[in-house]
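Peer 1: take this sequence and fold it.
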Amino acid sequence: MQLSPNEHNNNFSLSRFESMLKTNNVLFFDSEEFENIIHHYLESGKIALAKKAVKLGLEQHPSSTNLKLFQVEMHIFENELDTADELLDTLYVLEQSNEEIYIQKANILSRRDEHKKAIQLLEMALKITDDVTDVFSLIGMEYLFLEDFENAKYYFIKCLEDDEMDYSALYNIIYCFEYLEQHEEAIEYLNDFLNKNPYCEVAWHQVGKQYFALKEYKKALAAYDFAIISDDSFIGAYLEKGKVLEKMKRYNEAIESYTITLGLDDPTSFALLRIGKCHEKLGNKELALQFYTKCVEEDSLLDKGWIAITDFYFRGKDYQKALYFIDKAINIDSENVLYWKRYAKINNRLNLFEEAEHGFRRTLELGNYELETWLTRCDILIKLGEFEAAINNLNQSAEFYPECAEIEFRLAGIYYFLNEATKGRFHLRNGLKIEFDFVMVLEELFPTVYTMKPVQEIIASFKKASL
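Peer 2: You can find the predicted model right below:
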């Protein structure tokens, strides 16, 4: 393939520049060459080389506004906002009609969370720029930062009106519609867009997602089929089509759609996981397990893969294998609360109460404050004879669930069991006031306490009062 003259010149300039850096021989470049070199390095993420090119460029062309603007960009990138601001003030005195000065000033204000002021400057840039699309996009992003989704949507729509191939603007428009829960309006907008661009696979894909959110699965399926007709290598459309087919319980067709993606690119852990789920729904247990295994081999950090294997064995009551896989998962990510919750439940089923208690404790430490977690941990501590720890656990849970009969009856049972009748009576009465029927908790966990005469008398008096 032949290079265009511009590409050839750019490559020649880059080679000369990099040769100069290696040999320390000073070569001359015109300011436009420096601009192209800097732009190339910024696009490639080679910031250190971009900085060198800016420095050398300004040494050879100290009055170049564009090179000074690149220098400003470097300062902003390194969060040296005051320095960048001072340089822009100097440039503004010289060139008040350069839109890039307003854009970079707005960039600084945005980084300082002064988004409304940034918008004002961008609106000034809009009046003097030849490239309105980029400025519309920047204003849209500022409104997103302000969570003003209506205005953000307006400006991204303006972007797309100016450039119908600006798919990032299209995605942002749909993001705004979705955040505002305007699914029907999104569909209407996309249909208007598709009337002008009937083979835009991205728009068809987004129509499908809106119908999926509205649970109109047949229409979603049709939209994804049109996306695939528009681009038969569009992996996202096949994946979303698979999800719709799963919802419609057409599992074999879902497998087929997911499988196509495996041939289009490297296998994704998501596709492998979903194929496994479909096989499990179809009763193909061995195939399900094969795909779950491939999923975690492909991406060992995908917690849904490890959870799928663990739950597969848990449902089959093969608790030892379930424990083996959740142990592996925890070794990879010991801060995953979903892993610890399963670890605790599996050990509880295996009557390994100390390990189960440890699992529930870690679950709580990682921020899972579900009532079931507190109560199950308490019941295990009671089995282990750790009554003080059980009381502490229940007192902590009461901070999150202050009017909970299940907590009160457990505290009553423990205190009566420890011969602290006054405290036991207090919590027993609390529990009966909150929800009388949950007295069964006391009967199940503390049968000897439940049959005590003083306890039965209190229960009877509350029962009589409620008649």
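Peer 1: going forward, measure contacts between C-alpha atoms and count neighbours the same way
Peer 2: Noted.
Peer 1: L384 is in contact with L352, isn't it?
Peer 2: No. Between L384 and L352 there is no contact under Cα atoms under 8 Å: 10.5 Å.
Peer 1: so who does the residue nearest the centre of the chain touch?
Peer 2: The centre of the chain sits closest to L302, judged by Cα atoms, centre = their mean, with a distance of 12.8 Å. Contacts of L302 were listed using Cα atoms under 8 Å, 6 or more residues apart in numbering, and they are S269, V296.
Peer 1: ok, so what distance separates it from T268?
Peer 2: Noted for L302: a distance of 11 Å to T268, by Cα to Cα, to the nearest Å.
Peer 1: how about this one, so we can line them up?
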Amino acid sequence: MSRKSGENKIAKLISRYENMLNSNTQSFFDSHEFEDIADHYIEKGLLGEAMGSMEMASTQYPFSANFLIKKAQILTILERLPEAEKTLDIAESLEPSNPDLHIAKGSILSKKRKHQEALQHFHKAQNFSESPIDVYPFIAFEYQCLGRFQDAIKYLENFLNNEPEDDIAIFNIAYCFERLDAYNDAIDFFKTLIEKSPYCEITWYQLGLFYNKIKDYKQAIIALDYAILIDECFTAGYHEKARSLTQLGKTKEAINTYLLTFAFENATGYTYLKIGLCYKELSSYKQAIRYFTKACHEDPQLSEAWMEIGLCYEATGSIEEGLHYIKKAVNLSPDDLEYLYIQTKIHYKTGLYNEAELGYKKLIKLGCESPIIWMEYAHLMKKLNETKEAISLLKKGLEHNKNHSELLVRLGAYLFLDGQEDLARKYLHMANTINPEINIQLFNHIPSLQNNDDFNKLLNFK
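Peer 2: Coordinates of the predicted model:
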């Protein structure tokens, strides 16, 4: 039966069923028709109607386990698990070897995160089923939940050998390969699967993804081109191909590839953002800002687009104008450490030292313990003639970054400038022991110390 004739048959069945309900009459439906009616309503999200059809089916077929199982499946979707379990217990008393019964029981146990018990029921379903391979995706999913990805792959491979175009199984096996970092195994598997079913765009797409993961971007583009050739509306293929082209430095081609997606889907903030990033890579800041602005218009909550506008303005020397957009990005993502750090750096660069100090304080409060944060914050305090505070900050930085040579040497230098020569000597020698070249970095930071005789004596330079 063709798909169209099948849809027409279901439409007529639903019409007959609903006419019966509207006229408050009784009509006979065979058991398969009742199951088709319930499945139709479930697919449409009309769970109340699906439940009603099963209640009616149970009155016509009171000893059928299938309708009880279907009712339990609906109850499971509605998260009414205790009712579903009681219904399945009744079904089990009628037909204990029904494979759908054990699939339904396993699904409930899976929802409860009782994956080992769920597996027991799925294996029972496998043993009772006339088509045991149909149960393999359920078994594989439980193994995924248990972190047993190799076992999951085994079942998914067997399933896909029989159903090579099942989208969900393809995505799940790709997920398992990725969790195992088994990128080459994934490539080998998908190439074999393509030999069985060469016209499945999802398989070509996954092959392209894994080629990208091993940085074989040329092979990725070949695979993605096949995905697009099979289905020209498959926009995910265009996006991934554009990413591959970007990695190869073919930025203009990447832009054109992103633009092709607009023929098949509505423009999104994400796509405009990616195009803007390409123009930024080309240093075409005016065009980049244009597309980042489009991204903000499509998705005002897309903080990355606001940030990129600010960075483009900064790159062209319009720092104060850029700061406006950077603040907008930080307001949208206040806990994003990278955004906050960029804003703090620009506050310092534009002489907004109080704002910069607040930025460093917040970075530390949010758990940023990178040595560069402590050094920059201390440098700011030193610039504000708060040398003792700078020293205190470097000491705190060392608590989080033991024996970091640059923190040590800066602490030694600040102690020297504060007149604490004995302590300065201690930290300077510790730094030099760890990294004998560290003084060069220090002199880049504080050039005046390079010709300071007292400081050089402290270092035994003279």
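Peer 1: give me the TM-score for this pair.
Peer 2: The TM-score (TM-score structural alignment, normalised by the length of structure 2) is 0.83; 456 aligned residues with a Cα RMSD of 3.7 Å.
Peer 1: which residue in structure 2 aligns with the residue nearest to the centre of structure 1?
Peer 2: Matched by TM-score structural alignment, L302 of structure 1 corresponds to L302 in structure 2.
Peer 1: which is the next helix or strand following the host helix or strand of S15 of structure 1?
Peer 2: Per DSSP states H and E: S15 of structure 1 is located in helix 5-23. Next helix or strand after helix 5-23 of structure 1 toward the C-terminus (DSSP H and E): helix 31-44.
Peer 1: and D185 of structure 2, how many residues sit next to it?
Peer 2: 14 (other Cα atoms under 10 Å).
Peer 1: what do you get for K46 of structure 1?
Peer 2: 12.
Peer 1: cool, and L21 of structure 2?
Peer 2: Neighbours of L21 of structure 2 (other Cα under 10 Å): 12.
Peer 1: got it, and Q26 of structure 2?
Peer 2: Residues near Q26 of structure 2, counting by other Cα under 10 Å, number 9.
Peer 1: from N331 of structure 1, how far out is K68 of structure 1?
Peer 2: Distance, K68 of structure 1 to N331 of structure 1, by Cα to Cα: 51 Å.
Peer 1: more neighbours: which of those two?
Peer 2: Using other Cα under 10 Å, the more surrounded residue of K68 of structure 1 and N331 is K68, with 21 against 10.
Peer 1: mean deviation of the helix or strand where the more buried one lies from structure 2?
Peer 2: Element membership for K68 of structure 1 (DSSP H and E) is helix 65-77. Per the superposition on structure 2, helix 65-77 of structure 1 and its aligned residues are separated by 4.7 Å on average (mean Cα distance after the TM-score superposition for structure 1).
Peer 1: buried stuff in that helix?
Peer 2: T65, N66, L67, K68, L69, F70, Q71, V72, E73, M74, H75, I76 (16 or more other Cα atoms under 10 Å).
Peer 1: what is that helix packed up against?
Peer 2: helix 31-44, helix 47-60, helix 81-94, helix 99-111 (3 or more Cα pairs under 8 Å, 6 or more residues apart in numbering; DSSP states H and E).
Peer 1: now S63 of structure 1: how far from F312 of structure 1?
Peer 2: 69 Å.
Peer 1: same question for Y401 of structure 1.
Peer 2: 33 Å.
Peer 1: neighbour count winner among those two?
Peer 2: Comparing Y401 of structure 1 with F312 by other Cα under 10 Å, the one with more neighbours is F312, at 20 against 16.
Peer 1: contacting residues around the counterpart of the more buried one in structure 2?
Peer 2: Aligned by TM-score structural alignment, F312 of structure 1 pairs with C312 of structure 2. Each residue near C312 of structure 2 by Cα under 8 Å, 6+ apart is listed here: K280, Y285, A288, I289, G322.
Peer 1: which strand or helix spans C312 of structure 2?
Peer 2: C312 of structure 2 belongs to helix 303-315 when assigned by DSSP H and E.
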